[in-house]
Structures are given as structure tokens and as C-alpha cells.
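A.B. asks: Sequence and predicted model, in that order:
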Amino acid sequence: MRFSVYSKKASLVGAFFVCACMALPAWAFCPAPRDARLVEVARVVDGDTLRLADGRSVRMIGLNTPEQGGKGKQAEAFAQAATRELQKRVRASANQVMLEAGDDPRDRYGRLLAHVYDRRGDNLEAALLAEGLGYVVAVAPNTRLLDCHLDAEKAARDQRKGLWRKPPIQSVADVSQGGFALLSGRVKSVDRNRGGLWLDMGHSLVLNVPLQQASAFTEYHPGSLVGREVEVRGWVVDRAGRTQSSGQARWSLRITHPSMLAIRRD
């Protein structure tokens, strides 16, 4: 009888633990760095960039938030909301955060690439993704928290939070400017050369998987993609002028990680 009572108690405790875990947001399980030191934040530049008191600029890994605008351009939808959310979380952390630099620690602008955590150890990229205030971006080798970030974005997408209230997916036929985009379209053909894999999407747009990264795309055999509807994200580049004479597509988008490409189910 004692064993039976103990078993019931253990079952109740186990059930409570499982329920408690299920109630936590997915991003709550993003692992925080060990023995990380707090650094002072001077200001929040935008939804994915911080300026530290020591003068360093930090670009948050795995997160791309809508652009603030400037130089005659209007701010994108939810750009200000993303900035305000990051400001709120930094203030709640007494303007101090923990940093974990990426394996590739600098971007082309010299900014520190890092995961950012508040004083409690909550990952701030995942927090904004869970609110629907940004997109997951993956650039190898800085992919340690990719699964956690994808879970956070999926939760926001499923709940239609933030920018997912009105799905921001754009048809490849509607591409008219450079910059970050979430696109959908059908693969017309796939070629391979010294520049890597090239997926022709029609409408003068090609997707490029650099040769040095092609081996990571084991899930997608090039031939199997022809005729398939795909969703892809990344930075669209306008190649007008330097490519018109060669007959190449005007628009290109480099796929930096397999997670940036998904086959859409018909």
C-alpha cells in the first residue's frame, strides 16, 4: 500500500512538472551562457542592435527585425514596436545584459555578433521572435540557438502575433526592391557551377546556395526541388546594370542555411 501511495504522489508530481514545462514558452529553454558577465547598455539602436556603454555595437544573432527607415524611407511595419519591446526588456534588466559572442564574432560592419540575455538569463532574440516582432535568420556558423529561435517564431506565427497577423509572405513575381524578404514561388530549374547551386524562380529572380555551403543542404536534392513550391527568406540583391548585358536574372537571394528554405505543402 505504501508503494501505491508513493506511486500516486510521484505521478502527480511528474504530471505537474510536465504541465508546468508545457506552460512555459518555447524560447524559455534557450540555454543561457555560463559565467557570463553583465555589460552596460547605452542605448537600443533598433529591434536587433544595441550600443554598449563601452562603445561597442552589438548585432543580435538569429534575429532580423523590420527596418526603421531613414534617408527618405519609411519605417517598415512593426519596426518601432520591435525597438520599443527591446527597450522595455533592457530597462527591465537595469540596462544590463549578458552577451555570448558567435563563433564568427564580427559582421562586415565591425559589429559584435552575439546572443543577448537579460539578467535572468532569458534570451532576448527569442523573446522578440515569440512576440512576432522579427524573423529568424541563420548564418553559419552562428546557429547554436537556431532550434530554439525557430520554435519561438513558430509560436508567434501559429498565434498570428505581431507581423504574422497578416502573413508577410511575398510572391517572387512581386519583388521590386532589395532588402530582407520572405518569398514564395515555384522552382523552375536548378543549375550548379563554381558559384554553387542556382535555383531559377522565374520573374528574374534566382536563389543561390554558395558552393562551400551546398554540402549542408542534404535534405534538398537539387533535382527534387524542380517544380516545387518553396518559401525562402533572406536579403534580395538588385543586380541591375552589372548583369543586364550577361542575361542573368536581375534579382538574387543567397540562402545562408538550410533552415532559410522550406518546401510548401500543396
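C.D. replies: On my side now, so go ahead.

A.B. asks: contacts and neighbour counts: CA atoms only from here.
C.D. replies: Noted.

A.B. asks: At which residues are the helices of the protein located?
C.D. replies: Using DSSP state H, the helices found in the chain span residues 2-23, 79-92, 124-130, 146-158, 222-225.

A.B. asks: Give me the contacts around the shortest one.
C.D. replies: This points to helix 222-225. With contact meaning CA atoms under 8 Å, 6 or more residues apart in numbering, helix 222-225 is reached by 187, 190, 197.

A.B. asks: Which ones among the residues you listed lie within strands?
C.D. replies: Those of these mapping onto strands are 190, 197, per DSSP state E.

A.B. asks: For the contacts of helix 222-225, give me a markdown table that also has neighbour count and distance to residue 30.
C.D. replies: Formatted as a markdown table, the contacts of helix 222-225 follow (neighbours: other CA atoms under 10 Å; distance: CA to CA, whole Å):
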| residue | neighbour count | distance to residue 30 |
| --- | --- | --- |
| 187 | 19 | 34 |
| 190 | 18 | 36 |
| 197 | 21 | 33 |
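
A.B. asks: And here is the other one:
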Amino acid sequence: MSAFRGKRCALWIICQSAFFVVWLFIAGGPARADLRCQPFAPLEKVAVTHVYDGDTVKLDDGRKVRLIGINATEPGRDGQPDQPFAAEARDRLRSLIKATSQLHLLTDGQTHDRYGRILAHLFNERGESLEQILLEQGLAYHVAVPPNLTLADCFASAEQLAVKQQRGLWSKAGIAPVAARDVQDGGFKRLQGTVTAVQTGRHWRLVLDDVIKVMIYPEHRHRFEAKQLNSLQGQQVEIQGWVYRSRGEWRIKLETPHGMVFSR
């Protein structure tokens, strides 16, 4: 397990009209075996006809659904092998769908992504989240992407159960974090590095090992506190998200505190 994953910032206190952010360094996180990520709005009964991978399915009416809150590893394409646990995640999702007599769809604040896919949660007939099950078994990473954050805290706890027990992706057979200095391509990554610069003026960003910028765009700043970000100078951190190329440099977006793990 990564040495940086043990302590997470995740507790928010809202007082009157102002946000007061308290970052807790919690060894191992609050994961519980009896945790249940429950539906929070009316459900739509659906039927799944195809499972593409561990986080994407097709419904019988032709809609393609990208599951909220998780990112499974990628099946191999163009002669490339599967990423670790990609087949296991796909097969487990298939078995969960086959085992339920009734499936229910639940959307959150944003209902579609830029590819036209439905963004939604899937629940079985007992009201159990299929995403939660995959996270607890270490078959997907938790990704908290605004505005679909209603179950983000619950999913973070589900993932911590897999982390503590070193299941799936968090076992020795999983994917190791990438050092910031070693990044050579984009895509979803767990980046590790030392915070060598912090900017909380006009633009908010962290710099890892002088080579990768961690971007906190204006629409996400309300989830962070400048004082706490400034305190990260010199800290070793892990940033989880999608790496992309912009203006000749590698960048990664940080949208919520769930995307950062760090140690004192």
C-alpha cells in the first residue's frame, strides 16, 4: 500500500454563511464493514444489456451509463494487455448485475458527460450500491467529480476498506503510484511528489517536484482553504486524477479534497 494513502483530508464544517474547512489527518480513514451508501432520491428501474468494463454499461433502451464515483482500470486495446484488475472489475460488475432481480438507476447533479453518456449510480433490489461493492473489493478507484458528490464521502470510506485490507488495486498486484518526475503520458494516475510551490493568489495551484502543476480552478476553490494549501509546502502528497497536457506542460486537476492524500 502507498505510504502516502494513510491520511486524508475530508471534513467540512459550515458555520452561518461562511465555510470553515477542517482537514483531518485520519490514519486508515473511517471505513466500516457495515457501511451502506444509500439512495438519496427516487430510483428508475432499468435493465442492463452489456457491460463494457468496470465502470460503464449499456441499458436495454440504448443509453450508455458511466457509473458515478468510480474509475476502473482499462481493458487492453490495439494489442495492448489489460491494466491490472480490469477484467476482474468487468466480470464482477457483470456478476453483480446478473445476480440482482432488479436494477435501479440514480442520477445526481450532472446527468450527462461530454460524450453523451448518462452519469448515474446503480443499485440492486436491496438498495445496495454496485459502485460501493467494487470499491470495497479494490476493483475501482474512488473519483469525486463535481457536482456529483452526494455519495462521495461514503465512497471514500468504502475505498478505505480496500486500502486497509490491501485488496485488488491496493494489493502488490495493483498499479503503483507514478512519481511526478516520471510522467510521460496522460490519463488517470495516482501522482506522488513533493509540493515545491504553492500559489493561492489570482491562480490557485500546487507544483509537484517542480514539474507538474496541480490546478485548482475557481469553481472548485470553495472546497479548499488557502491557509491549508500553503501549509503543504515541502509536503509529500499523492494527487489522484486525470493528467493532461496544456501549454507545453503536464497538469492535473484537483477538484475536491478527496483527490489528495498526504502525510505529515
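C.D. replies: On my side now, so go ahead. All of these numbers come straight from a predicted model, not from anything done at the bench.

A.B. asks: residues contacting the residue nearest to the spatial centre of structure 2?
C.D. replies: Centroid-nearest residue in structure 2: residue 143, 1.3 Å away (criterion: CA atoms, centre = their mean). By CA under 8 Å, 6+ apart, the contact list for residue 143 of structure 2 reads 69-71, 240-241, 258-259.

A.B. asks: what's the closest of the residues you listed to residue 174 of structure 2?
C.D. replies: Relative to residue 174 of structure 2, the closest of these is residue 71; by CA to CA it sits at 13.9 Å.

A.B. asks: What is the aligned counterpart of that closest one in structure 1?
C.D. replies: The alignment partner of residue 71 of structure 2 in structure 1, by TM-score structural alignment, is residue 64.

A.B. asks: Determine the number of other residues adjacent to that match.
C.D. replies: When neighbours are counted by other CA atoms under 10 Å, residue 64 of structure 1 registers 22.

A.B. asks: gap between it and residue 254 of structure 1?
C.D. replies: 15 Å (CA to CA, to the nearest Å).

A.B. asks: follow-up on the earlier one: please tabulate the helices of structure 1 in TSV, including the columns mean neighbour count and distance to residue 73 of structure 1.
C.D. replies: Listed next are the helices of structure 1 as TSV, based on neighbours: other CA atoms under 10 Å; distance: least, CA to CA, whole Å:
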stretch	mean neighbour count	distance to residue 73 of structure 1
helix 2-23	11	41
helix 79-92	19	13
helix 124-130	28	24
helix 146-158	20	27
helix 222-225	14	36
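
A.B. asks: Throw those into JSON lines and include distance to residue 171 of structure 1, thanks.
C.D. replies: Listed next are these as JSON lines, based on distance: least, CA to CA, whole Å:
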{"stretch": "helix 2-23", "distance to residue 171 of structure 1": "36"}
{"stretch": "helix 79-92", "distance to residue 171 of structure 1": "22"}
{"stretch": "helix 124-130", "distance to residue 171 of structure 1": "23"}
{"stretch": "helix 146-158", "distance to residue 171 of structure 1": "18"}
{"stretch": "helix 222-225", "distance to residue 171 of structure 1": "17"}
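
A.B. asks: looking at those helices, which is closest to residue 33 of structure 1?
C.D. replies: The nearest among these, by CA to CA, is helix 124-130 at 12.9 Å.

A.B. asks: So which elements touch the closest one?
C.D. replies: Contact here means 3 or more CA pairs under 8 Å, 6 or more residues apart in numbering; DSSP states H and E; on that basis helix 124-130 of structure 1 packs against helix 79-92, strand 112-117, helix 146-158.

A.B. asks: Try it again at 7 Å.
C.D. replies: strand 112-117, helix 146-158 (3 or more CA pairs under 7 Å, 6 or more residues apart in numbering; DSSP states H and E).

A.B. asks: residue range for the shortest one in structure 2?
C.D. replies: The reference is to strand 112-117 of structure 1. Going by TM-score structural alignment: strand 112-117 of structure 1 matches residues 118-123.

A.B. asks: Show the contacting residues for residue 37 of structure 2.
C.D. replies: Listed by CA atoms under 7 Å, 6 or more residues apart in numbering, the contact partners of residue 37 of structure 2 are 129, 132, 151, 154.

A.B. asks: what about the first one, distance to residue 254 of structure 2?
C.D. replies: Residue 129 of structure 2 sits 25 Å away from residue 254 of structure 2, going by CA to CA.

A.B. asks: and what of residue 115 of structure 2?
C.D. replies: In terms of CA to CA, residue 115 of structure 2 sits 21 Å off from residue 254 of structure 2.
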